[in-house]
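Q: here is the input, now give the coordinates:
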Amino acid sequence: MFKTSLITTLLLGLLSGSLPCQAGTSDAEAVNRAGMQRMLSQRIAKTYLMIGTDTRVDLAASQLDNSIAGVEENAQWLDEYAADRDIRKALNEATDTWHQYRQLALTRPDRSQSAELLRLADRLLSQSEALVRKIERHSGNQAARLVNRSGRQRMLRQRIAMLYLAMSWKLAEQGLRSDFDAAVNEFEHGLTELKESPQNTAQITSQLEKIDTQWRFARAGFTLADDSRFVPTVIVTTSDSLLRKLEQLTLDYERLAGSAR
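A: Below is the predicted model of the structure:
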């Protein structure tokens, strides 16, 4: 399974390398794609832990393959976009980490390797965050901040699921619970910030209301973890459903940012 994923990824990389350079690339799309790298850093770790905990393994294998291909595609796009030296430097640092992370993510999940995997996932997250901020500053577009914030929400939803799975697997890494609680709280604050934005359209407001309703339902399942009663399949399912809504929300903000240029 993992060898097949690697071959698929390499073929996609070769094909994407033959594509013509994109013209007139959008700063808002660059923020979205760099932000997507944040999310994928957590999603890949989540799928690794899904396989390790025997949670919807077939789905996890498919998500892992697609996520790795997504990182490769976004990296190619951002390499063509890189607007200045600072952005190029940040992209190169993230790419170096990605090569190490990809290699480990494609191995069979093992408890003894989980600490290193989570460390690389966090490093790629941090470097991708730095890249997003540099692109946002370069754009000078206020609406690009909303693309960033919405994109960070989708990352947080994957991070929450990843940390939940790590706790359910009873990994020995320190700080899992505090990191989980911090991610849940940040998601709450981010959702409030987006709901209060005066730039929201009627469509965005409606989408945010649906996300808020589903989030409340998903959060109710977290309380079971307090009693060490984990429901990973439920958390993974709600995480994926929310991710689809957050992807659409981020695209809506991207279009809003494009119209504001």
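Q: every contact and neighbour count from this point should use C-alpha atoms.
A: OK.
Q: now do the buried residues in stretch 231-238.
A: When neighbours are counted by 16 or more other Cα atoms under 10 Å, the buried residues of stretch 231-238 are found to be 231-232, 235-236, 238.
Q: one more, so I can put them side by side:
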Amino acid sequence: MTSALAYLNAPQGSHPLVADMESVGIQLLAPPLKCGNLVQEAILHAPDVVICYDPLPSDELFKSLQALADTAPRPVLLFTIDGDTEMLDLALACGVHAFVVNGYGRHRLRPLVHLAQARFAREKALRDQLADLGSRLEERKIVERAKGVLMRARQVSDDDAFQMLRTASMHTNQRMGQVSQHIVHSARFADCVNRAGQLRMLSQRLAKLYLLQLAGMSAADATERQSQSLQRIDSNIAFLAKDLSQPTFGDLLTQVSDSWRALKAGLQAPQQASQMLQIDTLAEQLLAHAERLTDVLENAGAVAPLHVLNVAGRQRMLSQRYAKFAVLGLLGDRATQQRAQAGMAETRAAFEQSMDYLRDIPLSSPDIRAGLAVAAGHWSQMLAGSAPLKPGAGLLALAANSEGLLEAFEKLNALYEHSMQMLVG
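A: Here you go, the predicted model:
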């Protein structure tokens, strides 16, 4: 039996709709409704059809029918005496499937209900087809984006990238669109994790360069690297502000930006030995905020290999932090020297623990292993030259090895970020 809800805009008992429904085998699930209750009752009863009688339909009825179409779509049959064409267009736009003008009759009730149901089913089929077509188009766009990621990362052709996607799809028993979405998602977060991680390193590099200049290093050399680092931080913050969701990450990025403004102002002021501890404190604040942002991005990416990228990126920061503390100990008083020694010991332990981790994980390649060997060489030389650090040649060697170590891990990060294992997790 067909079930129905009814809306009747007529004095009670003056219209035969309710009695006629029962006589032709249409079950009324509730007494005739008020206009404002249509959606609530439709959700509650889930009728096969909604039948309305309103001689002159109002805006309130059409708003209710639109809400019904948006919330709990059902076939709608509307009897009226208003044959205005604009009213017809409005009714169809609001989800009315049979708009009957001056045509009410008990003998016509069932055929018109069937007409409304048939049109509703047809519209639903067309909407489903349209949604499926839209989904396929979106999937195709995602596949193309994923192919682009793989082509850049693996230096392969369009056909080879497509074959990689097919292979991954078969091995994981997922649609190619799902695999592609995962790759695009992973690549996006890999880039954000890398850029946020660079902010950690640059905070320490800038403090190191400030101290090296105070210690008598070539001003031109340090100034050029300082200028590059300043531009790099500005560029990375602008990229993250554009790429990340402000409601999700905006508060963390604001902390990074605020701490960067304070450090930047200190670095651009005339250099003074009396300000070196203040510069170090501001650099540590930027480091803490960038570290928090990087860790949150790693977790938000929900891809396990992002942790590898985070660890490798953190090594860049630790290389600069160790060199910074070594120069700070050279320039400072006894209390500052003690602070520097503690910082060097902490940084060394963290760096070497991460090196052991990176050597042992299965995510590797001949290029990665060679890069780790180069980094280990620079690290050994930096340790040897900093215990204790001596002015002149010792300072130059420390600066060179810290930059060499940074360059080695920049290359390693690119290898980790672009590896196939990183992209597909």
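Q: right, and out of the buried residues of stretch 231-238 of structure 1, which lies closest to residue 113 of structure 1?
A: residue 232 (20.5 Å; Cα to Cα).
Q: just give me the match in structure 2 for the closest one.
A: Counting by TM-score structural alignment, residue 232 of structure 1 corresponds to residue 395 in structure 2.
Q: the residue most central in space within structure 1 - nearest residue in space that isn't next to it in sequence?
A: The residue lying closest to the centre of structure 1 (Cα atoms, centre = their mean) is residue 39, at 0.6 Å. Computed as Cα to Cα, 6 or more residues apart in numbering, the closest residue to residue 39 of structure 1 that is not its neighbour in sequence is residue 155, at 3.8 Å.
Q: ok, the one you found - contacts?
A: When contacts are counted by Cα atoms under 8 Å, 6 or more residues apart in numbering, residue 155 of structure 1 is found next to 35-36, 38-40, 42-43.
Q: counterpart of it over in structure 2?
A: Alignment note (TM-score structural alignment): residue 155 of structure 1 maps to residue 317 of structure 2.
Q: wait, isn't residue 30 of structure 1 in contact with residue 76?
A: No - counting by Cα atoms under 8 Å, residue 30 of structure 1 does not reach residue 76; the two are 11.5 Å apart.
Q: so where do the helices sit in the stretch 201-350 of structure 2?
A: 219-243, 246-268, 276-301, 306-331, 334-360 (DSSP state H, counting those that start in this stretch).
Q: which one in structure 1 is aligned with residue 300 of structure 2?
A: In structure 1, the residue matched to residue 300 of structure 2 (TM-score structural alignment) is residue 138.
Q: Provide the aligned range in structure 1 for the host helix or strand of residue 151 of structure 2.
A: Following DSSP states H and E, one finds residue 151 of structure 2 within helix 106-154. On structure 1, no counterpart of helix 106-154 of structure 2 exists by TM-score structural alignment.
Q: do stretch 259-272 of structure 2 as well
A: Under TM-score structural alignment, the match for stretch 259-272 of structure 2 is residues 97-110.
Q: next: stretch 8-28 of structure 2.
A: Against structure 1, there is no aligned range for stretch 8-28 of structure 2 (TM-score structural alignment).
Q: end to end on that stretch, go ahead and measure it.
A: End-to-end distance of stretch 8-28 of structure 2 (Cα to Cα, to the nearest Å): 13 Å.
Q: if we can go back for a sec, separation between the match of residue 155 of structure 1 and residue 261 of structure 2?
A: Distance from residue 317 of structure 2 to residue 261 of structure 2, by Cα to Cα: 19 Å.
Q: just the buried residues of the match of stretch 259-272 of structure 2, please?
A: Neighbour-count burial for stretch 97-110 of structure 1 flags 97-98, 101-102, 104-106, 109 (criterion: 16+ other Cα under 10 Å).
Q: map residue 85 of structure 1 across to structure 2 for me.
A: Aligned partner of residue 85 of structure 1 by TM-score structural alignment: residue 247.
Q: for that match, the count of nearby residues, please.
A: Counted with other Cα atoms under 10 Å, the neighbours of residue 247 of structure 2 add up to 7.
Q: distance of it relative to residue 254 of structure 2?
A: The value you get for residue 247 of structure 2 to residue 254 of structure 2, if Cα to Cα is used, is 12 Å.
Q: how about residue 278 of structure 2?
A: Residue 278 of structure 2 is 21 Å from residue 254 of structure 2, by Cα to Cα.
Q: and if you look at residue 143 of structure 2?
A: 34 Å.
Q: who has more neighbours, the two?
A: Neighbour totals were compared for residue 143 of structure 2 and residue 254, and residue 143 leads with 23 against 15 (other Cα under 10 Å).
Q: which residue packs closest to that one, ignoring adjacent ones?
A: Here the residue nearest residue 143 of structure 2, using Cα to Cα, 6+ apart, is residue 180, at 5.2 Å.
Q: neighbours of residue 198 of structure 2, just the number please.
A: Other residues lying near residue 198 of structure 2 total 25 when counted by other Cα under 10 Å.
Q: ok, it - contacts?
A: Contacts of residue 198 of structure 2 (Cα under 8 Å, 6+ apart): 233, 313, 316-317.
Q: same deal with residue 349 of structure 2?
A: Contacts of residue 349 of structure 2 by Cα under 8 Å, 6+ apart: none found.
Q: again with the one 10 residues further on
A: With contact taken as Cα under 8 Å, 6+ apart, residue 359 of structure 2 is in contact with 369, 372.
Q: rerun at 6 Å
A: Listed by Cα atoms under 6 Å, 6 or more residues apart in numbering, residue 359 of structure 2 has no contact partners.
Q: what lines up with it in structure 1?
A: Per TM-score structural alignment, residue 359 of structure 2 is aligned with residue 195.
Q: what's the neighbour count on residue 204 of structure 1?
A: Neighbours of residue 204 of structure 1 under the rule other Cα under 10 Å: 19.
Q: how close does it sit to residue 42 of structure 1?
A: Distance from residue 204 of structure 1 to residue 42 of structure 1, by Cα to Cα: 25 Å.
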